[in-house]
Structure formats: C-alpha cells, structure tokens
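Undergrad: Sharing a model prediction with you, sequence too.
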Amino acid sequence: MALTLYGIPNCDTVKKARRWLDAAGIPYAFHDFRKDGLDPGKLQGWIDALGWEKLLNRSGTTFRKLSDEQKAGLGAGSAKALMLDQPAMIKRPVVETAGDVSVGFSADEWQQRFA
C-alpha cells in the first residue's frame, strides 16, 4: 500500500504518527508542507473528500493570530486561500493511501486501518 503522510516535521502529532508507522513497519513517504509546498489541486481534493472545516486547524497559533474579521468571514474559498498561504493551518497529519484520505492521528484507528 502506497502511503503518503503530509505535515510539518516539528509538529508533535506528526512525530507521533511517524513513530507509529516506523514501529509498525509500514513504509511511507513524508511530504513537508513548508519545504515541499502544497499543490492547490491536492488541497482541493482533500477539501472535496473531507470538507474544509475538518482540514482547518482552528486550535493552532497560526489560526488564533487571525483577526476577528478573518475568522468570522471564513468560507470554503477563504479557508482554502489561508491553508495554501499558511500550510500550518492544516490539521495534521494528512494521510493519503490508494483512493483514501484522512486527517489526524489515532493509534487505535490506525491499528484497525493499516494492520
């Protein structure tokens, strides 16, 4: 199974996810949002599959620094623009496998999904 994990290397959740994959012996490719960039079409595919609300990390410091006007006026287009401009606003990790995409890390869910 080809698995790509998208995120930021210093993110604690991404670190946990990578450790879990390594310990389980599951091969994966890592794509660093900041270093490797993010294709707008790829982000749109994730939005189509999961919804922008699930992808947008509202608890991160990058989001909290937005003005009240920016937060109040969020919609699909503005959220996508924010995530493209500042990929740290994307909830992490995003995991793609053949025909499937998910966001976030849960050891129990991943055990069922990848075992």
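TA: Looks like it came in fine.
Undergrad: For the rest of this, base every contact and every neighbour count on C-alpha atoms.
TA: OK.
Undergrad: all strands for the protein, in order.
TA: Under the criterion DSSP state E, strands of the chain are mapped to 4-7, 29-32, 94-97, 100-103.
Undergrad: Second structure follows, compare the two:
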Amino acid sequence: MTLYGIPTCDTCKKAQKALANEGHAVTFRDVRMNPLSEAEIAEFVTEFGPAIINRQSTTWRSLSDFLRESEPEAQLAAQPTLMKRPVIRGPQGLTLGWTAEVMAGYGL
C-alpha cells in the first residue's frame, strides 16, 4: 500500500506507524519531493472531490485569490501540500484522512 503525504505531518506519521505495526507493507510517498502526476491528481479529485483540499491549512490561507478560486486540480498542481492527508492507496482502494472509519477498514 502507498501512503501519500509529507514527512512532517503528524497524522501521516501516526498512520504509517499504525499500519506498519499491524503488519501492512507501507510505502511512503512524499508529495512535496515527488509531486503527484496529472493522472494521480485527477484520480484523487474524482474520488474525493473538493474534500481533497485542506482548507484549514496555512498553505490554503496564503494562496492568492486567483488560486483559491481555481479548480482542485490546479490547486494541487501548484501546491501539493494542500492535499488533505493522508491519502492511502490500499486493498480497499483510496482512503482520505486518518479517521476511525479508515482505521477500522485496515483492522485497527
């Protein structure tokens, strides 16, 4: 499974550690160092819609008005750290965040 996020995100760290402790083989993908492709961005936006954008982040607050009004695809292409984290690609497909529901889906 692949966990998409950034290494400084506490939620990504918790998710990665919990999944590994449960025996899942987790590959971490730093979206800052290895940005999402256009196809991956399109897939994530199709799956999660505007929920893929973290509008609570300092990155969001620092965006220009033009970029705030742009489509999620343009926002993620310009600022990969706007992605709500983590996105996990696992046997169940794609999941967003590290909620109780997501954890239960991975047997945690």
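TA: Here it is on my side, so go on. These numbers come from a predicted model, not from an experiment.
Undergrad: quick revisit: can you list the strands of the first structure in JSON lines and add mean neighbour count?
TA: JSON lines is the format used below for the strands of the first structure (neighbours: other CA atoms under 10 Å):
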{"stretch": "strand 4-7", "mean neighbour count": "22"}
{"stretch": "strand 29-32", "mean neighbour count": "16"}
{"stretch": "strand 94-97", "mean neighbour count": "18"}
{"stretch": "strand 100-103", "mean neighbour count": "15"}
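Undergrad: Select, out of those, the one closest to Glu53 of the first structure.
TA: Proximity to Glu53 of the first structure, assessed across those by CA to CA, is greatest for strand 100-103 (11.5 Å).
Undergrad: Residue range in the second structure corresponding to the closest one, please.
TA: Alignment of strand 100-103 of the first structure against the second structure: residues 93-96, by TM-score structural alignment.
Undergrad: list the contacts for the counterpart of Thr13 of the first structure in the second structure?
TA: Residue pairing (TM-score structural alignment): Thr13 of the first structure is matched to Thr11 of the second structure. By CA atoms under 8 Å, 6 or more residues apart in numbering, Thr11 of the second structure lies in contact with Arg85, Pro86, Trp98.
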